[in-house]
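S.K.: only geometry, no sequence info:
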């Protein structure tokens, strides 16, 4: 899916997005925040969180319940951003399409926590974006992201990139959680009967 086509798709989906996520039993925000909750020992009251792509704000809503208060969001869909803004959780929202050659609009070492929930799925953020996530994260800061469990070329490239950053000593794995019943996919014929599985991973920047 081309970038413009992708943006148009999410713009047209924005109003119904959360309702559809409920129907699909999409719980990646809850699973990711639960996993992070068990390992994040920093001061949540002062922590600055980057949520990318922030969508309609589901991740910030979930994090707020655990004491996080300061959120910046980046999203390529203006209509998704409008809904996120209406929730009043983000101190800064930026309309920006993240691509391999379009860096994040953020200064180095800015964030205590970077959340990428759903964004690394195929045809979303490119796997080449991981060094950018590290660039904007503070030393000892956390990066939490989710993956679909099924095999694909995109997933293999992503895992290779993750390991290369480990080998370079740039970050270390804190926890990895395999989650069954991640979500039910919406197919052209209706809702899939079987659930897809997913993975939540948390890394710490060295």
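M.R.: Great, that's in hand. What you see is a predicted model, and the numbers here were worked out from it, not measured in a lab. Residues are numbered from 1 along each chain as shown.

S.K.: from here on, just use CA atoms for contacts and neighbour counts.
M.R.: OK.

S.K.: from the centroid of the protein, which residue is nearest?
M.R.: Centroid-nearest residue in the chain: residue 116, 1.8 Å away (criterion: CA atoms, centre = their mean).

S.K.: residues touching the residue nearest to that one when sequence neighbours are not counted, list them.
M.R.: Nearest residue to residue 116 in three dimensions, chain neighbours excluded: residue 145, at 4.6 Å (CA to CA, 6 or more residues apart in numbering). Shown in contact with residue 145 (CA atoms under 8 Å, 6 or more residues apart in numbering): 32, 115-118, 120, 200-202.

S.K.: also this one, for the comparison:
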């Protein structure tokens, strides 16, 4: 993060400038945002990484040092930096932005980093290869399609954990995405692909980045935030 003088207004403007529905335009945006990505998210009180990882650790019974972790939509490597503090050592990262992967490479934590645009290209991961599959923030309208969750399950080992952390962004598209996602999660459970470990909700997932900067300071604190959810599933042994 090279710009140490960024403000919440800068961060909010960055979030709001990514409006294109074209996947390649979004990739170019994230390439340009990579150096300030983590700082801007911190300025918006982004709790998704901790929400997902804390819930995962509440339910992880293996040896972190021996576990293979697939970090999907890995961005700048934030997840690996948090998980390595908990004893995890073996990470493979996937992201659609080369700029983000360049930042992730600087952490020195990933054994492999792979470029793939979720939903447009297959998830570049071997079937049944990972003890933990984690995706934070990317499951939302205009980003990773709901169909990606089957690929996450496919990459996990039998008995492995799939952790998904996402925000409940306001608006019709966000509401529909959540409905479609939870319908697909339930369908996969009924098909015997995995079983739910649990859900964890937060009222303070992050400050809503799409609020008007001029009016946001006038809102009560609780209205400035959107909620979010972590979903945790265990892949079936069969």
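M.R.: On my side now, so go ahead. Fair warning: this is a prediction, and the values are worked out from it, not measured in the lab.

S.K.: TM-score of the superposed pair?
M.R.: The pair, once superposed, lands on a TM-score of 0.95 when counted by TM-score structural alignment, normalised by the length of structure 1; 205 aligned residues with a CA RMSD of 1.5 Å.

S.K.: coming back round to it: how about the residue nearest to residue 116 of structure 1, what's its match in structure 2?
M.R.: Under the alignment (TM-score structural alignment), residue 145 of structure 1 pairs with residue 164 in structure 2.

S.K.: residue 62 of structure 2: neighbour count?
M.R.: Neighbour count for residue 62 of structure 2, taken as other CA atoms under 10 Å: 11.

S.K.: pretty sure it belongs to a strand, no?
M.R.: No. Looking at residue 62 of structure 2 with DSSP: H, G, I helix; E, B strand; the rest coil, it is coil, so not inside a strand.

S.K.: circling back: so the match of residue 145 of structure 1 lies in a strand, does it not?
M.R.: Yes. Assigned with three-state DSSP, residue 164 of structure 2 falls within a strand.

S.K.: now do it against residue 148 of structure 2, distance only.
M.R.: Per CA to CA, to the nearest Å, residue 164 of structure 2 is found 11 Å from residue 148 of structure 2.

S.K.: one step back: closest one of the contacts of residue 145 of structure 1 to residue 15 of structure 1?
M.R.: residue 118 (18.2 Å; CA to CA).

S.K.: quick one, helices of structure 2?
M.R.: Ranges of helices in structure 2, per DSSP state H, are 8-17, 23-33, 37-43, 48-59, 78-84, 98-106, 148-155, 172-190.

S.K.: so where in structure 1 does the first one end up aligned?
M.R.: This means helix 8-17 of structure 2. Alignment note (TM-score structural alignment): helix 8-17 of structure 2 is unmatched in structure 1.

S.K.: got the angle for that helix vs helix 23-33?
M.R.: Helix 8-17 of structure 2 and helix 23-33 are oriented at 160 degrees to each other (axes from the mean of the first three to the mean of the last three CA atoms, to 10 degrees).

S.K.: which other helices and strands contact helix 8-17 of structure 2?
M.R.: With contacts taken as 3 or more CA pairs under 8 Å, 6 or more residues apart in numbering; DSSP states H and E, helix 8-17 of structure 2 sits against helix 37-43.

S.K.: since that was my last question, I'll sign off now.
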